[in-house]
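# Here is a sequence together with a model predicted from it:
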Amino acid sequence: MRKFLRKLFTLALVVLVLSTALLAARFLAPISLARDTVEFTIPPGSSLRAAGREIAAAGAGIDPWVLLILARLTGVEASIKAGSYEIHRGITPLELLKKLTRGDFTQAEVTFIEGSTFRQIRQRLDAHPDLRHDTTGLPEAEIMRLLGAPGVAAEGSLFPDTYLFAKRSSDIELLARARRALERHLASEWQARAAGLPYREPYEALIMASIVEKETGRDEDRSLVAAVFVNRLRQGMPLQTDPTVIYGLGEGFDGNLRKRDLLADTPYNTYRRRGLPPTPIAMAGLASLQAALHPAPSDALYFVARGDGSSHFSRTLAEHNQAVMRYQKGGKP
């Protein structure tokens, strides 16, 4: 009887060793792929079994049970992360499982450019092939509600930057990140602002920053441009800035600003109405935020473009008129 039990134990041990070797070979052998690179997406809430089916359906020659057993053996069955992935020839089931538990996503990127309008940002997002377009067709007010800012104007509500994201991420997630980035930068810059500025709240500084963004042709002039508008606010003068007028004209603007446009009474016509417009007119970058909250020490009230990207700044209207004659009308000072 003992001899039989020893033989049975030995047989069981051999079977266990062979099974373990076979499993190890299966776990460490490269997965066959239909192509050099296979891409797949694991939806949120997917089980490992469902993830295995997604991977196999994408063109990877792996049985879902292989991943399931390997995950149970390593204790990571509930640790896979949703997102978009890509795998290449030579990857093993063990390496694939590590990728899924690390969240080693395939990343894409999108850049929000300073001075862009919210409409332009939406067009950029709608055209991006790697995003999930959940905001398409939604009104701006609904998008702002989804971003946790109901009643806040969409214009200027995002921070310009390059954002990396996992493929098939929702565009609303990306907008939320840009919204949080703006809130963080605005709060920080407002806290460190110069004394005596004519803003009642951070939002007014954001509006000013958007004007500075659209009016500045050269970085070195940014704080001087801000100083001109801050000085005008302090003295109760109209800002008289063309970009706000153009924004108020909307999509009807044909690229040629006419005298009748300067006379059109819209909330954004800073020739007709004193003070700041009701909302930002574009997305302001960090440099413009800093300029609006730290304008240069200057008593200039006017500036005119020189034609080379820079501006000439003047203290008086007479000086300004001379500069206009010199730089824009071909006359002599």
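Done, it's in.

# going forward, measure contacts between C-alpha atoms and count neighbours the same way
Noted.

# Are there helices or strands packed against the one helix or strand Val230 maps to, and which ones?
For Val230, the element it lies in under DSSP states H and E is helix 222-235. Applying 3 or more Cα pairs under 8 Å, 6 or more residues apart in numbering; DSSP states H and E, one finds that helix 222-235 makes contact with helix 202-215, helix 286-293, strand 302-305.

# Nearest to Arg102, out of these?
For Arg102, the closest of the helices and strands packed on helix 222-235 is helix 286-293, at 33.0 Å, according to Cα to Cα.

# Contacts for that closest one, please.
Helix 286-293 has contacts (Cα atoms under 8 Å, 6 or more residues apart in numbering) with 185-186, 189-190, 193-194, 197, 205-206, 208-210, 212-213, 222-223, 226-227.

# where exactly do the helices run in this structure?
Using DSSP state H, the helices of the chain run over 2-28, 48-58, 64-74, 93-102, 118-126, 140-146, 171-191, 202-215, 222-235, 242-249, 259-263, 286-293, 317-327.

# another one to put next to it:
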Amino acid sequence: MLVRRGFASAALTTRRNFAWLTDGGDAHVAGATDESVAAIVVTARDVRVVTTVIEAKRLADEELGGANLAIEAAPWPDGLQPLLRELPAPVAHDADIEPELRHVRARLTAEEEERLIWLGARAARAVTEVFVATRRGDLETVIAERMALRLADDGVNAPVLLVASDERIARYRHPIPKPKRVERALLLVLCAEWRGLYVALTRQGMLSGRVEEETRKRFAASRQIEIAFNDATVPGRTLGEVFELGIEAYKRSGYPDEWRLHHQGGTIGYRGREILATPNERERVDPGMAFAWNPSVTGVKVEDTLLLQRDGRRAFVTRDDSWPLDASGAPTLWDGR
């Protein structure tokens, strides 16, 4: 790849690429940045990790595992740049070759598939347990913290936690949690991460009473749209072609313009979405890829993570029987407990 693009070496410093190239290693300190505290350096001679003396021992002991990568540690006052400036030029950085990296990164190995399945089961169980534990009067912010704490029991992170209750469900597509008390209805959205890989899911229901008929109608439409997206996700098809088939389902459902109010999802792997599906996206669907489609009609949203396993099987890794399921095995709206 580097030779084809005219680069003599590469220094990759994003957390996603560090995790991908080290079998799930974690090289971050500050949680609010995508930059790692180490670089994966690739030259014609070797592949190694460049970091500072502050991080070298922890990375060697806890993060590199079986990656079999040498570590080069710089004095902490110097940082990484003096060592990186010694690399053969021109040097590729993450952004320079991200399209190529993303293409390879999205096609998971058998071991990565196992990690994704493990993560999906923990994420699904955590969302159900938090929904069941929620009581009228609980704050959205507290509900989000409960979900993060439940995931922490399994060593799982929650980069995206959205919580909406009652009128906020229909008002906002991305409802960050607020110190607002829940009355009856609750929507939970989670992107969970473990060893670099992500899964995504959404669940919705009532703490008390039954779901209104209009909401049921909209949810049924969203489910049919999701089915269309998932059924269209077959090897050889492009994301753009899948997208167009999903939009046709919106038209059939009676909500032809709702797709304009939110993206519809796409590939998922070492980011919450590796590639968003758009009308002209030419990325091809292949075995070993994972997808999270998230169609929505104002007031409802459906979302799960679909893995096209390398052996040909299709697995919804975020679905389990801890949440009420419909006849097809898909999560349904939860009526009041």
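Nice, I can see it. On a predicted model such as this, the values are computed, not experimentally measured, just so you know.

# Can you calculate the TM-score here?
TM-score of the superposed chains, computed with TM-score structural alignment, normalised by the length of the first structure, equals 0.26; 150 aligned residues with a Cα RMSD of 6.8 Å.

# before we move on, the earlier item: possible to save the helices of the first structure as TSV with distance to Thr111 of the first structure and mean neighbour count?
What follows is the helices of the first structure, written out as TSV (distance: least, Cα to Cα, whole Å; neighbours: other Cα atoms under 10 Å):
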stretch	distance to Thr111 of the first structure	mean neighbour count
helix 2-28	40	12
helix 48-58	29	18
helix 64-74	37	16
helix 93-102	26	18
helix 118-126	9	17
helix 140-146	19	16
helix 171-191	11	17
helix 202-215	17	25
helix 222-235	22	23
helix 242-249	22	22
helix 259-263	32	13
helix 286-293	15	25
helix 317-327	34	16
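
# between the helices and strands packed on helix 222-235 of the first structure, which one is nearest to Lys259 of the first structure?
Per Cα to Cα, nearest to Lys259 of the first structure of those: strand 302-305, 17.6 Å.

# And that closest one, what does it pack against?
Counting by 3+ Cα pairs under 8 Å, 6+ apart, strand 302-305 of the first structure packs on helix 222-235, strand 311-314, helix 317-327.

# What's the biggest helix in the second structure, counting residues?
Longest helix in the second structure, counting by DSSP H: helix 110-133.

# Check which helices and strands that one is in contact with.
Applying 3+ Cα pairs under 8 Å, 6+ apart, one finds that helix 110-133 of the second structure contacts helix 140-152, strand 185-194, strand 197-206.

# one more time with 7 Å, if that's ok
Packed against helix 110-133 of the second structure, as judged by 3 or more Cα pairs under 7 Å, 6 or more residues apart in numbering; DSSP states H and E, are the following elements: helix 140-152.

# before we move on, the earlier item: pipe the helices and strands packed on strand 302-305 of the first structure into a markdown table and attach distance to Leu5 of the first structure per row.
Shown next, in a markdown table, are those (distance: least, Cα to Cα, whole Å):
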| stretch | distance to Leu5 of the first structure |
| --- | --- |
| helix 222-235 | 89 |
| strand 311-314 | 97 |
| helix 317-327 | 105 |
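
# And Lys301 of the second structure, how close does it get to Pro99 of the second structure?
Distance, Lys301 of the second structure to Pro99 of the second structure, using Cα to Cα, to the nearest Å: 29 Å.

# Looking at these two, which is more packed in?
Lys301 (24 against 13; other Cα atoms under 10 Å).

# Against Arg102 of the second structure, how distant is that one?
Counting by Cα to Cα, the gap from Lys301 of the second structure to Arg102 of the second structure is 27 Å.

# swap in Val37 of the second structure?
For Val37 of the second structure, the distance to Arg102 of the second structure equals 21 Å [Cα to Cα].

# The two: who's more crowded?
Using other Cα under 10 Å, the more surrounded residue of Val37 of the second structure and Arg102 is Val37, with 23 against 17.

# hang on, that one packs against Thr51?
Yes: Val37 of the second structure lies in contact with Thr51 (Cα atoms under 7 Å); the separation is 6.5 Å.

# and the closest residue to Arg49 of the first structure other than its chain neighbours, what does it touch?
Nearest residue to Arg49 of the first structure, sequence neighbours excluded (Cα to Cα, 6 or more residues apart in numbering): Pro64, at 5.8 Å. Residues counted as contacts of Pro64 of the first structure (Cα atoms under 7 Å, 6 or more residues apart in numbering) are 49, 52-53.
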